[in-house]
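>>> Below is the structure, and that's it, no one-letter string:
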């Protein structure tokens, strides 16, 4: 019998028939390496599947994280000159000077990659946001209004 046949016989039947005693430890090692290679493939796939499953987050059934929505809290409200000067995300440069003078702005604290960030966003005319209000902010679109967030949503920004 050739070594190839002996290996296949041993791995299929899991018994050392027709194999010299000095060859058996090497065959067992070969079979163990194959099992380790197969199991390592599954171990490599596991984090991938976890990430894919965790990527889709929709807040309160409406606000999709992939579309830019983040839970946040209003820190301050005021004119363009009164609010924070150096936020992480600033909508003021995208507005005309007429829009800047006619608008009120809110500074909103939110989390980005597990780090606290601040954004300056324009408020709609007549909105009544005040510091401490829980909101949803769209960090991808400056023209999207802040949306109220339920306190029971369980999000700490």
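Alright, I've got the coordinates. Since this is a predicted model, take the numbers as computed values, not measurements.
>>> hey, let's count contacts and neighbours off CA atoms from now on
OK.
>>> Sort out which residues of the one helix or strand residue 9 maps to are buried, please.
Using DSSP states H and E, residue 9 sits within helix 3-13. Buried residues in helix 3-13, counted by 16 or more other Cα atoms under 10 Å: 6-7, 9-11.
>>> wait, which of those residues is closest to residue 50?
Distance ranking of these against residue 50, using Cα to Cα, places residue 11 first at 33.3 Å.
>>> For that closest one, give me its contacts.
residue 31 (Cα atoms under 8 Å, 6 or more residues apart in numbering).
>>> mind listing what residue 116 touches?
Contacts for residue 116 (Cα under 8 Å, 6+ apart) come out as 109-110, 157.
>>> another one to put next to it:
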């Protein structure tokens, strides 16, 4: 009986530890730092994006940047749908529908494409 109880305690402790471990995507995009899996849903000039964005980097853009290309990325945070509007990085070759990582905490963070091994996972569109 003691062995059974000890085994159950070990399983319970191991399960709790698994839930507490931080999520890091592709070994470098930590969820605790604001990184989430997302999908590009719109690309266009800052002042013409139609979709509302809860995390909006356009507020930091000057009026002179109104025609600069921005990207709208849909993602889930705590199971709820959100969107991030951010300046499209000059070297980014993003298209609507691309699976990416987005940092909702940092307007200057890059928007890297996800590797093909993680692209088939579900996220908010």
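Structure's in. What do you need? The structure presented is a predicted model; accordingly, all values stated were derived computationally and were not measured.
>>> What remains of the contacts of residue 116 of structure 1 once you look at structure 2?
Compared against structure 2 with both residues aligned by TM-score structural alignment, their matches' Cα atoms under 8 Å, those retain 109-110.
>>> got the contacts of residue 116 of structure 1 as CSV, with secondary structure and distance to residue 89 of structure 1 columns?
Below are the contacts of residue 116 of structure 1 laid out as CSV (DSSP: H, G, I helix; E, B strand; the rest coil; distance: Cα to Cα, whole Å):
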residue, secondary structure, distance to residue 89 of structure 1
109, strand, 10
110, strand, 10
157, coil, 15
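>>> quick one on the thing from earlier: which bit of structure 2 covers the helix holding residue 9 of structure 1?
On structure 2, no counterpart of helix 3-13 of structure 1 exists by TM-score structural alignment.
>>> List the buried residues for stretch 117-130 of structure 1?
Buried residues in stretch 117-130 of structure 1, counted by 16+ other Cα under 10 Å: 117-123, 129.
>>> can you check stretch 67-86 of structure 2 too?
Burial within stretch 67-86 of structure 2, assessed by neighbour count using 16+ other Cα under 10 Å, is assigned to 69-77, 82-86.
>>> so how far is residue 57 of structure 2 from the closest residue in space to residue 114 of structure 2 that isn't next to it in sequence?
Leaving aside its sequence neighbours, residue 114 of structure 2 sits nearest to residue 100 (Cα to Cα, 6 or more residues apart in numbering; 4.8 Å). Note on residue 100 of structure 2: its distance to residue 57 of structure 2, by Cα to Cα, to the nearest Å, is 17 Å.
>>> With neighbour numbers in mind, choose between the two.
A side-by-side neighbour count of residue 100 of structure 2 and residue 57, using other Cα atoms under 10 Å, places residue 100 first with 22 against 18.
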